[in-house]
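[1] Next come a sequence and a model predicted from it.
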Amino acid sequence: MRALLIILVCSGLLSCGSRSIVSEQELKDYIINPDHGLCRREAKNGIDMEVVYRPSELVAAQQVAGVTDQKEREKIIRNFDSLAYFVIKLSRNGQEIENAYASDNDKFLQATSYLSSGIAQDLYLVNKGDTIRALDAVYTRMFGAATATTVMAIFDTNVKDLDGSLTFCFGDTGLGLGLNEFEFYTNDINKAPTLNLN
């Protein structure tokens, strides 16, 4: 009886530390499900904001597609795994945020310039009093074809090594939104399933 109890406890402990492996689409669906704590939404000044934690595996998957050399694949995966990614989506009336300025050429250019080069300075993470500034932010102009403006923020940290709460801060200086904070929990991040990229 005691041996059975030890086996059950050991197998339970082993299963607690392992993350399930899912398909790319299943992982995308998982992170946008509000029940999993990896997607936060807020509305302010008529603008809808959504911040989503993006697992490094999803970013690396795009880069390793078609790479057949195993060592090269592993190198790419390691490079992406050392960084943290969050996607922020901004929309007004179901459209990309910069479309609100389309009738004023100067304001439109200011908005697109801010999104493409200035916004990275306004994005940072806070964990236990430590501030982690964004290394970069990637904005892709969709020319009205999307329902929201999307910017991916890149941070020089592996959030899986952190613990407790993790606050994504958007201290906007270009769109009139001011400071916006979105709280995530590293426990939720660490529970997310993973992809098999090998």
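    Here it is on my side, so go on.
[2] Going by C-alpha atoms from here, please, whenever you check contacts or count neighbours.
    Will do.
[3] For N105, give me its contacts.
    With Cα atoms under 8 Å, 6 or more residues apart in numbering as the criterion, no residue contacts N105.
[4] residue boundaries of the helices in this structure?
    Ranges of helices in the chain, per DSSP state H, are 2-17, 24-32, 56-64, 70-81, 105-113, 186-191.
[5] Make a markdown table from the ones you listed and add distance to D161 to it.
    As requested, the helices of the chain are exported to a markdown table (distance: least, Cα to Cα, whole Å):
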| stretch | distance to D161 |
| --- | --- |
| helix 2-17 | 14 |
| helix 24-32 | 19 |
| helix 56-64 | 13 |
| helix 70-81 | 11 |
| helix 105-113 | 34 |
| helix 186-191 | 9 |
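[6] among those helices, which is nearest V151?
    For the helices of the chain, proximity to V151 was assessed by Cα to Cα; helix 105-113 is nearest, at 11.5 Å.
[7] roughly how far is that closest one from the heart of the chain?
    Taking Cα atoms, centre = their mean, to the nearest Å, one finds helix 105-113 lying 26 Å from the centre of the chain it belongs to.
[8] list the buried ones in it?
    108, 110-112 (16 or more other Cα atoms under 10 Å).
[9] take a look at this one as well, against the first:
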Amino acid sequence: MKQLGAFLMLLVVLVGCTSKSFDTKEAMLEYLRDPENHYLQQKKVNGYEFSLLYKPTDLLVNQELSASATEDEIRQLRSKYGAFLYFALSISKNDQELLSTTPKNRQEFGAMVNRLAFGMGSKVHLLTSKKDTIPLLDYVYPRMYGMSRSTSMLFVYPRDKKIKDSESLTITIGDLGTYTGEVKFKIATKTIKNEPTITFQ
């Protein structure tokens, strides 16, 4: 009985560690956007909606993949994008961008534009459970000029060795002039290690 119990426990662990695979990007996104799967986290602070989505490697691969891609090309793209972690952060108030709701005058507007375009590296930090800081490698802020329902940004970090030894990762977002204080999101490292894939062929 003890051996059977141990086998069942091992089976549960193995099944729990198996990453999911989807036939299309849309199917993967539907899975990722379900908060119960822990890839999307949302918070509301002082009237502002914060949303953090971890983007698996294959979402980035899919953007660059041609319809006639070979297995070797898919493997190369997975190697290229798999070296990094991608986090999409969205912030909104009343279903509008920060620049449409937060600045009270032209001076504040200019300061926020500068902060969003060039200063997010000092505002957003990725930390391991041992409090090691993972350096920001790249940051994308597409200016939408009031045409979007939220301010969206993409943060890119190296898949650092320190992450493998960390039980979780924490992303901290400093106050952006929103009087929300520091906002934190925590994601288990195993969630990233078992990230879903797309079946391209």
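    Thanks, I have the structure now. Values in this document were obtained by computation on a predicted structure and should not be read as measured data.
[10] quick revisit: can you list the buried residues of helix 105-113 of structure 1 in CSV and add distance to V67 of structure 1?
    As requested, the buried residues of helix 105-113 of structure 1 are exported to CSV (distance: Cα to Cα, whole Å):
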residue, distance to V67 of structure 1
F108, 39
Q110, 39
A111, 37
T112, 34
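[11] from those residues, which single one is nearest A192 of structure 1?
    Using Cα to Cα, the buried residues of helix 105-113 of structure 1 come closest to A192 of structure 1 at T112, 33.2 Å.
[12] give me every residue that touches the residue mapped onto the closest one from structure 2.
    Correspondence of T112 of structure 1 to structure 2, assessed by TM-score structural alignment: V113. Contacts of V113 of structure 2 were listed using Cα under 8 Å, 6+ apart, and they are L99.
[13] just R73 of structure 1 next, same as before
    64, 67, 198 are the contacts of R73 of structure 1 under Cα under 8 Å, 6+ apart.
[14] Which one (most neighbours) among those?
    With neighbours taken as other Cα atoms under 10 Å, the top of the contacts of R73 of structure 1 is V64, carrying 19 neighbours.
[15] Now that residue: closest residue in space that isn't a chain neighbour?
    Nearest residue to V64 of structure 1, sequence neighbours excluded (Cα to Cα, 6 or more residues apart in numbering): R73, at 5.8 Å.
[16] now that neighbour: how far from Y185 of structure 1?
    With the distance defined as Cα to Cα, to the nearest Å, R73 of structure 1 ends up 30 Å from Y185 of structure 1.
[17] same check, this time on F143 of structure 1
    34 Å.
[18] Give me the more crowded residue out of these two.
    A side-by-side neighbour count of F143 of structure 1 and Y185, using other Cα under 10 Å, places Y185 first with 17 against 10.
[19] Looking for the alignment partner of the more buried one in structure 2.
    That one, Y185 of structure 1, aligns with A188 by TM-score structural alignment.
[20] Pull the number of nearby residues for the nearest residue to its match once chain neighbours are set aside.
    Setting aside the residues directly before and after it, A188 of structure 2 is nearest to S168 in space (Cα to Cα, 6+ apart), at 4.1 Å. The local packing of S168 of structure 2 (other Cα under 10 Å) involves 18 other residues.
[21] I figured S168 of structure 2 hits K186, correct?
    Yes: judged on Cα atoms under 8 Å, S168 of structure 2 makes contact with K186 at a distance of 6.8 Å.
[22] what is in contact with these two at once?
    Here S168 of structure 2 and K186 have no joint contacts, going by Cα under 8 Å, 6+ apart.
[23] Would you agree T189 of structure 2 is in contact with S168?
    Yes: counting by Cα under 8 Å, T189 of structure 2 does reach S168; the two are 4.7 Å apart.
[24] Any idea which residue is closest to the centre of structure 1?
    Nearest to the mean C-alpha position of structure 1, by Cα atoms, centre = their mean, lies F86 at 2.2 Å.
[25] Which positions in stretch 97-106 of structure 2 come out as buried?
    Judged by neighbour count (16+ other Cα under 10 Å), stretch 97-106 of structure 2 contains these buried residues: 97-100, 102-103.
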